[in-house]
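Asker: got a predicted model here, sequence first, then my questions.
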Amino acid sequence: MSEWKQKRFWKAVSVAETENGFAVELDGRRVKTPAKAVLAVPSRPMAEAIAVEWDAQTESVNPNMMPVTRSANAAIDKVTHQHAAVADMLADYGDSDLLCYRAEMPTELVLRQSEIWDPALDWAADALGVRLEPRSGVLHTPQDPAALDHLRGLVHEMTPFQLAAFHDLVAMSGSLILGFAATKGWREASEIWDISRLDELWQEQQWGQDEEAQATADLKRRAFLHAKRFYDFS
């Protein structure tokens, strides 16, 4: 990761169209990933967002201020070479989707889960052609294998850049369905994030807010919203 330790040496940042998409150049030299591949991305808006991040660096490069660059690096250096494995890992969320495991009590929480989570499952039935079925309790009950195979196929169709974003949307929400809902614009990403946190928000209402837990949730929320933005760029 020596790339991240270098001092700023460039004066101008630009975007150049290439045979593989769009690259970012520093004084005419193309930016490379940590694995030394050319950082070529699929859209000009993504490349321009990366260029803004590089142009914002001052004395030294700070990766914490470069989320689009880091996501693009992950797509190129990691997901491209492990596409099938990453897709399978994310598709597996469908068989234990957050939206399908419901509380048995108290009644108010049961009703709230139904009110807020059922519309997402209904949306998936219409938009994705698959209906996952909710269960009461935490014991695993398999979903219809044909439904899971259909969802798996949709995940495998994603490009490495889409899959890099989808990874965070699914892993942070705990829901394959909400991941798809975010990518397809079912609702605003911030609302989808809140839907994924229904249980945590319920606990906060009952027992109060924990500052440390809230700080962690805020970080995850920003990462979730970034993943949606990155997916839209791709």
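Answerer: Everything's here; your move. Numbers count the residues shown, from 1 in each chain.
Asker: switch to C-alpha atoms for all contacts and neighbour counts from now on
Answerer: OK.
Asker: which residues sit against the lengthiest helix in the chain?
Answerer: Scanning the chain for the helix with the most residues, using DSSP state H, yields helix 211-233. The set of residues external to helix 211-233 that reach it, using Cα atoms under 8 Å, 6 or more residues apart in numbering, is 43, 45-46, 67-68, 71, 161-162, 165-166, 168-169, 172, 182-183, 189-190, 193.
Asker: looking at those residues, which are in helices?
Answerer: Per DSSP H, the contacts of helix 211-233 map to helices at 45-46, 67-68, 71, 161-162, 165-166, 168-169, 172, 182-183, 189-190, 193.
Asker: also this one, for the comparison:
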Amino acid sequence: MAEWKQKRFWTTVSVEGEADGFSILLDGRRVKTPAKASLQVPSQRMAELIAAEWEAQEEVVNPNLMPNTRSANAAIDKVAIQHTEVADMLAGYGDSDLLCYRADSPAELVERQAAAWDPALHWAADVLGARLEPRAGVLHVPQDPEALNILSKRTHAFNNFELAAFHDLVSLSGSLVLGFAAALDWQPVDDVWSMSRIDENWQEEQWGVDEEAAETVALKKADFLHAKCFFDACSD
């Protein structure tokens, strides 16, 4: 049996400002999320990005070409009903942050990690008020509870849409600090992504590039860049 696919049924796409946000309308009817909630977003910019995705659909709707719609759906249908749990999960990255677990050899890798990751930890200490300390090796050593508490409060302060984007910034990079660095524009987002790939890039230099793995990484990078764009659109 052929898989059912939704066909385009609308002619016009528009954005409507309301008292508490912006809605996307198809032939004057509000778009709903998969859970049947109103797809209402916090900024006109985000609404316009989503509206453009719906306008771009042709005969058959392709959700893979609608990343902003998917992110907004996640914010409304998932994050909104478990904001505390999602924030707790992301804040937990701080105690095992990628940037804090360093190689003890070879010297060149040690130097690369320090050159990229030490400035990020210094930035977190200066701007976020939370200093995380690096360690050599992979054995877990707890971080300062006060620093973790500061990072947790900042994470919990994000609204549902920001937190949906922040989820991908943190989970895809493996670092709470890099998630904040991307969200708060410490460095260009491409550079932040590169910081998260130092170990993998080193391995590729030693053993060569696995084409299948490279394709997966490219998809993850695209998702990371989208998450940054979606985060920025929360307040435009």
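Answerer: Yep, that arrived. Since the structure is predicted, the reported quantities are computational estimates derived from the model, not experimental observations.
Asker: would you pull the TM-score for this pair?
Answerer: The TM-score (TM-score structural alignment, normalised by the length of structure 1) is 0.97; 231 aligned residues with a Cα RMSD of 0.9 Å.
Asker: distance of whatever residue of structure 2 lines up with Ala56 of structure 1 relative to Ala80 of structure 2?
Answerer: The pairwise alignment with structure 2 assigns Ala56 of structure 1 to Ala56, based on TM-score structural alignment. Using Cα to Cα, to the nearest Å, Ala56 of structure 2 is found at 28 Å from Ala80 of structure 2.
Asker: could I get the full set of strands for structure 2?
Answerer: For structure 2, the strands defined by DSSP state E cover 13-18, 21-26, 29-30, 40-41, 101-102, 135-136.
Asker: can I get these in TSV including distance to Asn62 of structure 2 and mean neighbour count?
Answerer: Supplementary listing: the strands of structure 2 in TSV, determined by distance: least, Cα to Cα, whole Å; neighbours: other Cα atoms under 10 Å:
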stretch	distance to Asn62 of structure 2	mean neighbour count
strand 13-18	16	16
strand 21-26	16	21
strand 29-30	19	15
strand 40-41	21	24
strand 101-102	40	18
strand 135-136	45	14
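Asker: now render these as JSON lines, adding distance to Ala87 of structure 2.
Answerer: Formatted as JSON lines, those follow (distance: least, Cα to Cα, whole Å):
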{"stretch": "strand 13-18", "distance to Ala87 of structure 2": "28"}
{"stretch": "strand 21-26", "distance to Ala87 of structure 2": "23"}
{"stretch": "strand 29-30", "distance to Ala87 of structure 2": "29"}
{"stretch": "strand 40-41", "distance to Ala87 of structure 2": "20"}
{"stretch": "strand 101-102", "distance to Ala87 of structure 2": "22"}
{"stretch": "strand 135-136", "distance to Ala87 of structure 2": "25"}
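Asker: please identify the buried residues of stretch 71-89 of structure 1?
Answerer: 71-77, 79-80, 83, 86-87 (16 or more other Cα atoms under 10 Å).
Asker: before we move on, what about stretch 127-138 of structure 2?
Answerer: In stretch 127-138 of structure 2, counting by 16+ other Cα under 10 Å, buried: 128, 130-134.
Asker: any idea how far it is from the middle of the chain?
Answerer: Between the centre of stretch 127-138 of structure 2 and the centre of its chain there are 21 Å (Cα atoms, centre = their mean, to the nearest Å).
Asker: need the residues that contact that stretch.
Answerer: 94, 99-104, 121-122, 124-125, 141, 143-144, 146-148, 150-151.
Asker: repeat for stretch 168-175 of structure 2
Answerer: 90, 93-94, 97-99, 176-180, 182-183, 193, 196-197, 220, 223-224, 227-228.
Asker: which of those residues are buried, as a PyMOL select command?
Answerer: Selection of the buried residues among these in PyMOL, burial being defined by 16+ other Cα under 10 Å:
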select buried, resi 90+93+94+97+98+99+176+177+178+179+180+182+183+193+196+220+223+224+227+228
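Asker: mind checking the end-to-end distance for stretch 120-140 of structure 1?
Answerer: First residue to last in stretch 120-140 of structure 1 (Cα to Cα) measures 20 Å.
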